[in-house]
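Colleague: Here is a sequence with its predicted model. Questions after.
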Amino acid sequence: MKIKLGLVYGGKSAEHQVSLQTALAVIKALDKEKFDVHPIYITEEGEWVRGAQLTGPVESVKELRLSKGAETFTPVMLNQKLFPSTKEEDSSELDVIFPLLHGPNGEDGTIQGMLELLNLPYVGNGVLASAAGMDKVIMKNLFAQAGLNQVKYVSFTRTEWDKSREEAYKKVEAELGYPCFVKPANLGSSVGINKAKDRESLITAFEEAFEFDRKIIIEEAVVGREIEIGVLGNDEPMCSVVGEIAPKKEFYDYKAKYEDGDTDLIIPAEITEAEYETIKEMAIQAFKAIDGAGLVRADFFLTEDGTAYINEVNTMPGFTPFSMFPLLWKHSGVEYPKLIEKLVELGIERHEQKQKIKHTF
């Protein structure tokens, strides 16, 4: 019997377009003999649009921007309303939801919380892991508590910055120095990130980062290779081979990731067995520190002397066949269509475990 899979994509986020690319790739890769695919599009304004079950090929992102002939609605806490059936004989419920959303209002625990309330199985990380993984400050605080090695960092809210901008700049200079990286705390895909080399560029970087979030994080720059590893599983996660990001620019920004391809991905990365074991163990510790489920991509810096610093985990990493996470698993023996199937299995498995929990006393 086929699995009725709901794909939720788009979203009210600066990463809307990235999500559309992900959805297109997943739709093309899904085995239509195993899955009935139901598209659910969230517009940039936050409007939900339910499309008919896909029965033919989808060739472009444009086709995924559902509007005419689709049902538009505001989500409510009623499963029949949120995911209505198009056939009377079908169950109104989809079997499992795959949130293909990047960034705020999707990857940050918001939609995961809604799906928990609806008691629907879904792919990927839960509310806690998604929220912690989205907020770089909270994430790094959890890593620190877990004893994971990471670079020094400071953070500010817009209110703190507005009250005393000069003090904020001085704190960065005293505790981190130059160069340093300034980032929005709750955004991915390198949106709003800049490298500051002096006071002038620091001010500019603060201003841009605050355009995308009310909280920012500033991190000490470290000279090292950018190493990434995939984690897959629930309570007993396993790791892929490692890959290396070799940007031809100063750092791996949004344009290098999604537009000009001006970056080399080296898989597997040339590191020692001891370095791999260290990174693998740290990745699993990080996964457990945020109570991960399904998948994360863990990103590290590896210095010349072999010291590994965890930078962050991404709870919904880039997920086209050419993105690092799927490529890492391809080189580990798990092809893209099988990776999708495995993630769906993990989502259903986690949901079944939750059904064993008592809610009365």
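Modeller: Looks like it came in fine.

Colleague: Going by C-alpha atoms from here, please, whenever you check contacts or count neighbours.
Modeller: OK.

Colleague: tell me which residues of the helix or strand that contains Glu211 are tucked away?
Modeller: Element membership for Glu211 (DSSP states H and E) is helix 199-212. Residues of helix 199-212 classed as buried by neighbour count (16 or more other C-alpha atoms under 10 Å): Leu202, Ile203, Ala205, Phe206, Glu208, Ala209, Phe210, Phe212.

Colleague: Next up, a structure to set beside the first:
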Amino acid sequence: MSRAFNFSAGPAGLPEAVLQQAQEELLEWQGERASVMEISHRGKAFIACAEQAEHDLRKLLDVPPDYAVLFLQGGATQHFAQIPMNLAAPGQAADYLLTGSWSLKALSEAGPYVDAQSIASSEGDGFVDIPDAQAWSVRADAAYLHYTPNETIHGVAYDYVPEAGAVPLVADYSSSILSAPLDVRRFGLIYAGAQKNIGPSGLLLMIIRRDLLERTGQARARIFQYAAHAKEGSMLNTPPTFAWYLAGLVFKWLKQQGGLSAIARINAEKAELLYRTIDESAGFYRNPVAKRARSVMNVPFTLHDPELDVAFLEQSKAAGLLALKGHKLVGGMRASLYNAMPLAGVKALTEFMTEFARRHG
């Protein structure tokens, strides 16, 4: 087998143990004499699979009973618009904190439905830090406060959970969900595209306080109503069954690793090793993000001479280190260190970086 270390920002790598189990079960699953993706989502076998996945997720995140867990179609971008449709009356205020490209997109997509305003932004500084918690306040009539705890492109992460008072806090956790323990009770709604720390693309995980499902929201088809999906157990329509099944395997894998506290320690060790390599490179590599706001999941960095970028990417790929090219908005390189990336992969990357700097410094 010639699998390499995959540093892609998403769709990202999955744990090898999960892929191996899926491979073993692909043709015949759980005695059904068919693949899990070929059986009815309304049959007893898949319903049991779905219920187990939700049970394991609730255990991992300690999700209280007064929160619904939804497994929905689409990615976070679709729900940038769908969230205001469900949580706000037409034209109602909705506040946003801006720290990068994804929070900017969330604000933009909400515009047609609510009075969406940025109440704090780090755009003026190039999205290399997070807003000071004392520098903004939530409008009292806001339907919700939205923020992005981890910006995948810019490699910026909050080191605190914003206080929203009585206003529900909404968070796009797409690139950091399940990477560390999380107090769900501080949020009104958490949503996350699956393709980074949960499973394959096409699935969106949502954790929503049940009282928010009772909001009238705006005129919309039933398929766009979160309350309708919750009432039907995320089976209002045919769900992405294979992605749901794989997510369930990932949840079990996380439990086998010791849960989120254990995975958080590994993630911190991986990030510390990579940032130390960058910081101690005597300027050969550089990460622009303020140290307090550095992401554990996504680490962008540039080389001191952009002319070396092509060689770095070609040689790193040959060394079995994949998908290190940075996003076009930022340039340079980016290493994503999601849960499935083993410490051995980060060690291989930092050893390559050190040797590359020695040869080209």
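Modeller: Sure, I can see it. Values in this document were obtained by computation on a predicted structure and should not be read as measured data.

Colleague: Overlay the chains and give the TM-score.
Modeller: TM-score for the superposed chains, counting by TM-score structural alignment, normalised by the length of the first structure: 0.26, backed by 164 aligned residues with a C-alpha RMSD of 7.0 Å.

Colleague: And the next helix or strand past the helix holding Glu211 of the first structure?
Modeller: Following helix 199-212 of the first structure in sequence order, the next helix or strand is strand 215-220 (DSSP H and E).

Colleague: That next one versus helix 199-212: what angle between them?
Modeller: Angle of strand 215-220 of the first structure versus helix 199-212, following axes from the mean of the first three to the mean of the last three C-alpha atoms, to 10 degrees, is 140 degrees.

Colleague: ok, back up a step: just the buried residues of helix 199-212 of the first structure now: which is nearest Pro337 of the first structure?
Modeller: Distance to Pro337 of the first structure across those (C-alpha to C-alpha) is lowest for Phe212, with 33.8 Å.

Colleague: so the closest one makes contact with Pro184?
Modeller: Yes - between Phe212 of the first structure and Pro184 there is a contact at 6.3 Å, judged by C-alpha atoms under 8 Å.

Colleague: For Glu269 of the second structure, give its distance to Arg276 of the second structure.
Modeller: Using C-alpha to C-alpha, to the nearest Å, one obtains 11 Å as the distance from Glu269 of the second structure to Arg276 of the second structure.

Colleague: higher neighbour count, these two?
Modeller: Between Glu269 of the second structure and Arg276, counted using other C-alpha atoms under 10 Å, the more crowded position is Glu269 (14 against 11).

Colleague: which other helices and strands contact the helix or strand hosting the more buried one?
Modeller: Per DSSP H and E, Glu269 of the second structure falls inside helix 260-279. Other helices and strands packing on helix 260-279 of the second structure, by 3 or more C-alpha pairs under 8 Å, 6 or more residues apart in numbering; DSSP states H and E, are strand 285-286, strand 298-303, helix 343-360.

Colleague: list the contacts for the residue nearest to Phe80 of the second structure when sequence neighbours are not counted?
Modeller: Leaving aside its sequence neighbours, Phe80 of the second structure sits nearest to Ala106 (C-alpha to C-alpha, 6 or more residues apart in numbering; 4.9 Å). Residues near Ala106 of the second structure by C-alpha atoms under 8 Å, 6 or more residues apart in numbering: Thr77, Phe80, Ala81.

Colleague: Just the buried residues of those.
Modeller: Phe80, Ala81.

Colleague: for the contacts of Ala106 of the second structure, which one is nearest Leu98 of the second structure?
Modeller: Using C-alpha to C-alpha, these come closest to Leu98 of the second structure at Phe80, 13.7 Å.

Colleague: State the distance from the closest one to Ala94 of the second structure.
Modeller: Distance of Phe80 of the second structure to Ala94 of the second structure, given as C-alpha to C-alpha: 12 Å.

Colleague: Same question for Asn86 of the second structure.
Modeller: 12 Å.

Colleague: Also Ala348 of the second structure?
Modeller: Distance, Ala348 of the second structure to Ala94 of the second structure, using C-alpha to C-alpha: 44 Å.

Colleague: Over to Ala318 of the second structure?
Modeller: According to C-alpha to C-alpha, Ala318 of the second structure and Ala94 of the second structure sit 48 Å apart.

Colleague: Pick out whichever of these two has more residues nearby.
Modeller: Legend: neighbour count by other C-alpha under 10 Å for Ala318 of the second structure and Ala94, higher for Ala94 (28 against 11).

Colleague: Is that one in contact with Ser108, as I believe?
Modeller: No - using C-alpha under 8 Å as the test, Ala94 of the second structure is too far from Ser108 to be in contact (11.8 Å).

Colleague: Could you tell me which residues touch both of those two?
Modeller: Common neighbours of Ala94 of the second structure and Ser108, using C-alpha under 8 Å, 6+ apart, do not exist here.

Colleague: Look through the first structure and tell me its longest helix.
Modeller: For the first structure, the helix with the greatest residue count under DSSP state H is helix 336-354.

Colleague: List the buried residues for it?
Modeller: Under 16+ other C-alpha under 10 Å, the buried positions of helix 336-354 of the first structure are 336-340, 342-351.

Colleague: Run through the neighbouring helices and strands of that helix.
Modeller: Packed against helix 336-354 of the first structure by the contact rule (3+ C-alpha pairs under 8 Å, 6+ apart) you find helix 16-29, strand 96-100, strand 294-302, helix 324-330.

Colleague: So which of these is nearest Lys81 of the first structure?
Modeller: Of all those, it is strand 96-100 that lies closest to Lys81 of the first structure, at 15.0 Å by C-alpha to C-alpha.

Colleague: Kindly calculate the angle that the closest one makes with helix 336-354.
Modeller: 120 degrees.

Colleague: all helices for the first structure, in order.
Modeller: Per DSSP H, the first structure carries helices over the ranges 16-29, 79-82, 110-117, 127-134, 136-145, 158-163, 165-175, 199-212, 254-258, 273-289, 324-330, 336-354.

Colleague: Please convert those to TSV, extending it with distance to Ile310 of the first structure.
Modeller: Below are the helices of the first structure laid out as TSV (distance: least, C-alpha to C-alpha, whole Å):
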stretch	distance to Ile310 of the first structure
helix 16-29	24
helix 79-82	39
helix 110-117	25
helix 127-134	13
helix 136-145	8
helix 158-163	26
helix 165-175	19
helix 199-212	22
helix 254-258	20
helix 273-289	8
helix 324-330	16
helix 336-354	24
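
Colleague: Can you say which of the ones you listed is nearest to Arg225 of the first structure?
Modeller: Comparing the helices of the first structure by C-alpha to C-alpha, helix 273-289 comes nearest, at 12.3 Å.
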